[in-house]
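> How does the following fold in three dimensions:
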Amino acid sequence: MDKKILLILVAVIAILVVGAAFLMNPSNNQSKIDVLTKGPLHVGSTFQVRLAAPDNSSIANENVSFVVRDSSSNIVVNKSVKTNQLGVASLELDNVSEGQYTVNITFHGNDKFKNSTITHTLKVEAGSSDPVPIEIDNSTSNSTSNTTNSSSGNGRSSNDGSFYSAQSERTYYAGEIDMGPDGHHWKHIGNNEWVRID
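This is a model prediction of the structure:
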C-alpha cells in the first residue's frame, strides 16, 4: 500500500511541476495587434498597426505580415514589415488604388509571444494623402484624440490639438509619439501637452 501512495504522490508532484513550468513559460503570452490608422485613407497613405503584449507594452523588432485583398479577393499587397521600438508596423499604400480592401495582419509569434491575426476592412479614397495622426496608449484605459485635419494660413497642416515646433521645424499632432531629450517616449495629447509613455 505504501508503494501506491508513493507512486500517486510522485505522479501528483510531476503534474504540478509540469503545470508550473507551463504557466511560467513566457511563450504562453498572448500578443495583440491594434489598428492605429483610423477612418478612410487616401491613395499613397500609410496604414499602421501596433503589436503589443497583454500588458499593452510594445513588441519591437518583430515582423508583421500584411496581406491586402481587393473586393474580388485578389492579393494586391503581400508584405512583411518590422515593428519599430514602439511596436508600430507601417505599410505604405503606394500601389493601392481607390476602393474597399480586406487586410489580414499576422504576427507569427516568437519565443516569448504567441501568434495573433486580425482582419481589418480598409477604405481607400482618391486624392492626396494627408498626415494621419496615430494614437498609442500604453495604459489599460481607452482614450481618444482629435484627428480632424485642416490647413492653417502658414501652409502647415494642423488640427485642434496640434502645434508647430520651431525647434524641430515640424507640426506635432495629438496622439503622435516622439522621443524626448531624456531618452523616453512622450505622447502628444494636444495643445503642446505631453505624457510620458515608457
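
> Every contact and neighbour count from this point should use C-alpha atoms.
OK.

> Following the helix or strand harbouring residue 65 in sequence, what is the next regular element?
Using DSSP states H and E, residue 65 sits within strand 63-69. As assigned by DSSP H and E, the chain's next helix or strand after strand 63-69 is strand 75-82.

> Which neighbouring elements make contact with the helix or strand just after that following strand?
Using DSSP H and E, the next helix or strand after strand 75-82 towards the C-terminus is strand 88-92. In terms of contacts (3 or more C-alpha pairs under 8 Å, 6 or more residues apart in numbering; DSSP states H and E), strand 88-92 is packed against strand 46-52, strand 75-82.

> Relative to the whole chain's centre, how far out is the strand holding residue 65?
Taking C-alpha atoms, centre = their mean, to the nearest Å, the mean C-alpha location of strand 63-69 is offset from the chain mean by 13 Å.

> That strand to strand 75-82, inter-axis angle?
When axes from the mean of the first three to the mean of the last three C-alpha atoms, to 10 degrees is applied, the directions of strand 63-69 and strand 75-82 differ by 170 degrees.

> just checking, what packs against strand 63-69?
Against strand 63-69 (3+ C-alpha pairs under 8 Å, 6+ apart) you get strand 75-82, strand 99-107.

> this one as well, want them side by side:
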Amino acid sequence: MNYNRIIVLLIIIILVAGLAVLAFSGHSVSKEDSVVKILSNSTLNANDSIKIKLTDLSNNPIAGENVAISVFDSNGSLVTSKSLKTGNDGEASLNLTNVSGGKYSVNITYEGNSQYNGCKLLRSFTVADSLVEEVASEEQVTSNTQSSGDSGAYYSEQSQSVVYTGEVELGPDGNYWRHTGNNEWEQVG
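Below you'll find the model as predicted:
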C-alpha cells in the first residue's frame, strides 16, 4: 500500500483545515480612521452654509456617507439638526436659515461603516449681525479725496445703527479682508 501517499495527503488536509480555521476564526480586518473638517469660516453671515468635508487620514474624500450635523445656540438649545450625505468630493453643506447674529456651536458626527471608523467634531462659530458693506471703487475716488490705499470701509448693523468697524481691502487672493487692528485681518464674505 501507499502509506506514504496517505500520510502526505493527511498532512495536506490538516494544513488546509488549520489555515481555514485561522482565516475565519474572528480575525477581522482593521478599519481605517476618518476625519471630518469644517471648510467654512468661523464667522458666518445669516443664511450662509456650514460646509464640511469627510476624508480618510490621507485626505481622500469619503463619498456617499451620512453625516449628522447639529447646531446649538449659546444657551445650548438645538437650532437645527440634519443628516446629510457626502458628495463624491466628500463634502456636504448645511444652510443656516433664520439664524440671528450670535455665538453657536456645531456638533458633527460620522458613525462609520465597514471600512471606516466613525469620528466627531465639536466647533464654535459666530453668526455676524446683518452686514452692510460699502466698498469704494476707483471711479468714486476724486482728486479732492486722499486715498490711503483703502478699498473701502466695513460697516455692521449693531443695535439698529450702522457702525464703522474697520477698513476693507481687496487681497491678492481675490477676497475682501477687514482690518481689525494690530496688523490683523479678517476675511469678509
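
> TM between them?
A TM-score of 0.57 describes the superposed chains when it is computed by TM-score structural alignment, normalised by the length of structure 2; 130 aligned residues with a C-alpha RMSD of 3.3 Å.

> So which of the helices and strands packed on strand 63-69 of structure 1 is nearest residue 25 of structure 1?
Nearest of those to residue 25 of structure 1, taken as C-alpha to C-alpha: strand 99-107 at 19.1 Å.

> In structure 2, what stretch matches that closest one?
Mapped onto structure 2 using TM-score structural alignment, strand 99-107 of structure 1 spans residues 102-110.

> that older thread, the helices and strands packed on strand 88-92 of structure 1: which one's closest to residue 66 of structure 1?
strand 75-82 (5.3 Å).

> buried set for the closest one?
Across strand 75-82 of structure 1, burial judged by 16 or more other C-alpha atoms under 10 Å covers 77, 80, 82.

> what do you get for stretch 168-184 of structure 2?
Going by 16+ other C-alpha under 10 Å, stretch 168-184 of structure 2 has these buried residues: 168, 169, 170, 176, 177, 178, 179.

> Which residues are in contact with the residue nearest to the spatial centre of structure 1?
Closest to where the C-alpha atoms of structure 1 average out (C-alpha atoms, centre = their mean) is residue 50, at 0.7 Å. Applying C-alpha atoms under 8 Å, 6 or more residues apart in numbering, we find residue 50 of structure 1 in contact with 33, 34, 35, 36, 58, 83, 86, 87, 88, 89, 136.

> Residue 95 of structure 1 versus that one, what's the distance?
Distance of residue 50 of structure 1 to residue 95 of structure 1, given as C-alpha to C-alpha, to the nearest Å: 22 Å.

> likewise residue 22 of structure 1?
45 Å.

> between the two, who's got more neighbours?
Each of residue 22 of structure 1 and residue 95 has its neighbours counted (other C-alpha atoms under 10 Å); residue 22 has more, 12 against 9.

> quick check, that one in a helix?
Yes - assignment of residue 22 of structure 1 by DSSP: H, G, I helix; E, B strand; the rest coil places it within a helix.

> Just give the nearest non-adjacent residue to it, would you?
residue 28 (7.7 Å; C-alpha to C-alpha, 6 or more residues apart in numbering).

> Could you report the separation of that neighbour from residue 64 of structure 1?
From residue 28 of structure 1 over to residue 64 of structure 1 (counting by C-alpha to C-alpha), the distance is 19 Å.
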